[in-house]
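**Q** coordinates for the following, if possible.
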Amino acid sequence: MSATTTTRVALITGGSGGIGRAVAERLAQDGLAVAVQYAGNKARAEETVAAITAAGGRALAVGGDVADEQAMSAAFDAVEAAFGGIDVVVNTAGIMVLGPVATFDLDALDRMHRTNIRGTFVVSQQAARRVRPGGAIVNFSTSVVRTQLPSYAAYVASKAAVEGMTLTLARELRGRDITVNAVAPGPTATPLFLDGKDEATIATLAKATPFERLGTPEDIAEVVSFLAGPARWTNGQVLYANGGLA
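**A** You can find the predicted model right below:
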C-alpha cells in the first residue's frame, strides 16, 4: 500500500499559531501527516508547515473560514487529495472577546459565536462525514466554563455550546469507531490569552494553579496527542487541561 493510505492524517483548524501550531507540530512528531488550516494568516501557516517539513514530517496549509461550509468542504477535499484521507480533526480555531454582560457589544458576540460555535459545528459536520474508522475528533472548550470568571460570559457561552455538541456527536457516531472529545485549557500562554491583560492579572492567573505557572501550548498539545492516538476508551468527555485549577 502507498504512504497516502497507510499514514494517519490530521487536520488542525487554527493551526498557524498558538495552541494550534503546537498541536500541528506534536501530531507531526507522532508520525501523522498534518494539514494546517488558516483563515487569514497564510504566511504563519506556511511557517508551521515549513517547520514540520524541516523536522522530517509531512504537512500542507489549507485556507478558509471555518464557519463557511463550502470553504471547509473544499479544505477537507484538499487534505484527502493530498494525503488519502482524514483520521484526526482538531478544532483549535477560536476567538475570545471579554466584557461584562451588561455592556457587552452584541456585534462582538455574533462574531465570536460565528467562529466558536458555527465554525466548530461546520468542521465537526465535515469530520463526522469523513473521518475514517479509528479516528478522533477533538474540539476546544475552556476551563472558564467551570471557573466562571467575570467578563467571560459571552466566551463561556460559546464554549459551553461546543461542549454540548461534542458530547452529543460522540453518541451520534455509535458504531463508527471514532472518538469525540473536548479539551478545556486553563490559563495558557498564547497571544489569545495574553492580549489585553496587564502583568498583574497574568501573574495572578499564573499563581492560580498548584504549579504556579501558566500552561504552555505544548502542555495542551500533549493532551490532544493522547486523544488523537492511544485514548480509544476516552470518548464523549471534556478533559480539563489546566494544571489543577479549581
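**Q** contacts and neighbour counts: CA atoms only from here.
**A** Noted.
**Q** wasn't Ala127 part of a helix?
**A** Yes: with DSSP: H, G, I helix; E, B strand; the rest coil as the criterion, Ala127 is part of a helix.
**Q** can you tell me which residue is spatially central in this protein?
**A** Nearest to the geometric centre of the chain sits Thr92, at 2.1 Å (C-alpha atoms, centre = their mean).
**Q** longest single helix anywhere in this protein?
**A** helix 153-172 (DSSP state H).
**Q** and it, what does it pack onto?
**A** helix 106-113, helix 120-130, strand 136-140, helix 144-147, strand 179-185 (3 or more C-alpha pairs under 8 Å, 6 or more residues apart in numbering; DSSP states H and E).
**Q** contacts for it?
**A** 96-101, 109, 112-113, 116-117, 120-121, 139-142, 144-145, 148, 178-182, 235-238 (C-alpha atoms under 8 Å, 6 or more residues apart in numbering).
**Q** and this one, so I can compare the two:
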Amino acid sequence: MSQKLAGKVAIVTGASTGIGAAIARALGAEGASVVVNYNTDQAGAEIVVADIKKAGGNAVAIGANIAKKESAQAVVDTAIDYFDQLDIVVNNAGRHEVATVEDFDEELYRRTFETNVLGTMLVTAAAVKHLKTGASIINLGSVTTHFSMPGSSVYTASKAAIDGYTSVLANELGPRGIRVNALKPGLTATENAVANGIPDSDFAKGFISRTPLGRLGTTDEIAKTAVFLASDDSAFVNGVHLLVAGGLR
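**A** Here you go, the predicted structure:
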C-alpha cells in the first residue's frame, strides 16, 4: 500500500507529547521524514523519533523555543540540513492557561501569544522560502473560538489570531501553490489530560454535554486529519478552518 506522504519532509512544532506527537507519528507512518520540535521535553521528543524510526520512517528531534527568531530559524534549518527540502509545516506548539479576566496580567498574555502566535509566524516566515507548489501549512487552532469558554479569554484570543493569520496566508500563498489551513480540535484526551484526570472531570463533562457525538476526541483522530491536510487528498482545500470537535461549535 502506497504511503500518502512518501518523499515529503515535515516539521511539527511542540511534538514531544499530545497532539503534536500523534501528528508527527502519523506523518512519519505515511512516509514523511519528520523534524520533531520540542521546547523542554527532550526525552519525549526522542521517544517520538524512536517510534517513527521503529515503524520504518525517518525523523530527527530539535530543541528550540520557537518564540525566538533564531530558534525558529534553527528548526527550519534542521529540515534542510538533514533532509534537503521542506514540504509540510505543522504549527502545533501552544500554551493554554485558564484565567478569569480579573486574574489577567501582562505575563500571561506574553507567554500565550509569544508561543501560540509569534512562534507560528516566525516558523512560517522561516519556512516559506523553502516551500514549493504542493506544500501544506497546517496551523493548530481551537474550537474555543466557536465555543467561547469562560476563563479562556487570552488563549481564545490567541487562537482567533491564528484563524485570521491562516485566512490571510491562504490568499497570499495560494497563488504559489502553497495551501494553508487551520486544524481546530475540540477537547482531546491527550496523555497529559488523562494523567490529570480531565476526561472524568466536570470540565470535560460540560464539553461532552454540548458535543453531538457525546465524547472527547482522540489524538489519533486529530493526527489523521492532519495527514489529510498535508497530503494530496486535500489538494483543493485551502483557507479552511476545519473543526475536529464532534460537532461542538
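**Q** follow-up on the earlier one: so who does the residue nearest to the centre of the first structure touch?
**A** Residues in contact with Thr92 of the first structure (C-alpha under 8 Å, 6+ apart) are 12-15, 19-20, 139-140.
**Q** buried subset of the contacts of helix 153-172 of the first structure, written for PyMOL?
**A** A single PyMOL command suffices to select whichever of the contacts of helix 153-172 of the first structure are buried according to 16 or more other C-alpha atoms under 10 Å:
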select buried, resi 96+97+98+109+112+113+116+117+120+121+139+140+141+142+144+145+178+179+180+181+182+235+236+237+238
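**Q** coming back round to it: okay if I get the contacts of Thr92 of the first structure as JSON lines plus distance to Pro133 of the first structure and secondary structure?
**A** Formatted as JSON lines, the contacts of Thr92 of the first structure follow (distance: C-alpha to C-alpha, whole Å; DSSP: H, G, I helix; E, B strand; the rest coil):
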{"residue": "Ile12", "distance to Pro133 of the first structure": "18", "secondary structure": "strand"}
{"residue": "Thr13", "distance to Pro133 of the first structure": "21", "secondary structure": "strand"}
{"residue": "Gly14", "distance to Pro133 of the first structure": "24", "secondary structure": "coil"}
{"residue": "Gly15", "distance to Pro133 of the first structure": "23", "secondary structure": "coil"}
{"residue": "Ile19", "distance to Pro133 of the first structure": "26", "secondary structure": "helix"}
{"residue": "Gly20", "distance to Pro133 of the first structure": "24", "secondary structure": "helix"}
{"residue": "Asn139", "distance to Pro133 of the first structure": "18", "secondary structure": "strand"}
{"residue": "Phe140", "distance to Pro133 of the first structure": "22", "secondary structure": "strand"}
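**Q** can I get those residues in a markdown table including distance to Thr168 of the first structure?
**A** As requested, the contacts of Thr92 of the first structure are exported to a markdown table (distance: C-alpha to C-alpha, whole Å):
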| residue | distance to Thr168 of the first structure |
| --- | --- |
| Ile12 | 21 |
| Thr13 | 21 |
| Gly14 | 23 |
| Gly15 | 25 |
| Ile19 | 25 |
| Gly20 | 24 |
| Asn139 | 12 |
| Phe140 | 15 |
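**Q** and which of those residues is nearest to Ala206 of the first structure?
**A** Nearest to Ala206 of the first structure out of the contacts of Thr92 of the first structure is Ile19 (C-alpha to C-alpha; 17.3 Å).
**Q** corresponding residue for that closest one in the second structure?
**A** Residue correspondence to the second structure (TM-score structural alignment): Ile19 of the first structure is matched to Ile19.
**Q** hmm, its match is touching Thr225, no?
**A** No: contact criterion C-alpha atoms under 8 Å: Ile19 of the second structure and Thr225 do not qualify, at 11.2 Å.
**Q** who has more neighbours, the two?
**A** Ile19 (25 against 18; other C-alpha atoms under 10 Å).
**Q** ok, and the closest non-adjacent residue to the more buried one?
**A** Thr219 (5.2 Å; C-alpha to C-alpha, 6 or more residues apart in numbering).
**Q** how many residues are close by that neighbour?
**A** A count of nearby residues for Thr219 of the second structure, using other C-alpha under 10 Å, gives 19.
**Q** ok, it to Ala99 of the second structure distance?
**A** 25 Å (C-alpha to C-alpha, to the nearest Å).
**Q** kindly report the same for Ser234 of the second structure.
**A** Counting by C-alpha to C-alpha - Ser234 of the second structure and Ala99 of the second structure are separated by 37 Å.
**Q** need the helices and strands packed on helix 153-172 of the first structure in CSV (columns: distance to Arg58 of the first structure).
**A** Converted to CSV, those look like this (distance: least, C-alpha to C-alpha, whole Å):
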stretch, distance to Arg58 of the first structure
helix 106-113, 32
helix 120-130, 20
strand 136-140, 19
helix 144-147, 35
strand 179-185, 24
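**Q** to Asp30 of the first structure, which of these lies closest?
**A** Closest approach to Asp30 of the first structure among those (C-alpha to C-alpha): strand 136-140, 14.4 Å.
**Q** in the second structure, what stretch matches the closest one?
**A** Alignment of strand 136-140 of the first structure against the second structure: residues 136-140, by TM-score structural alignment.
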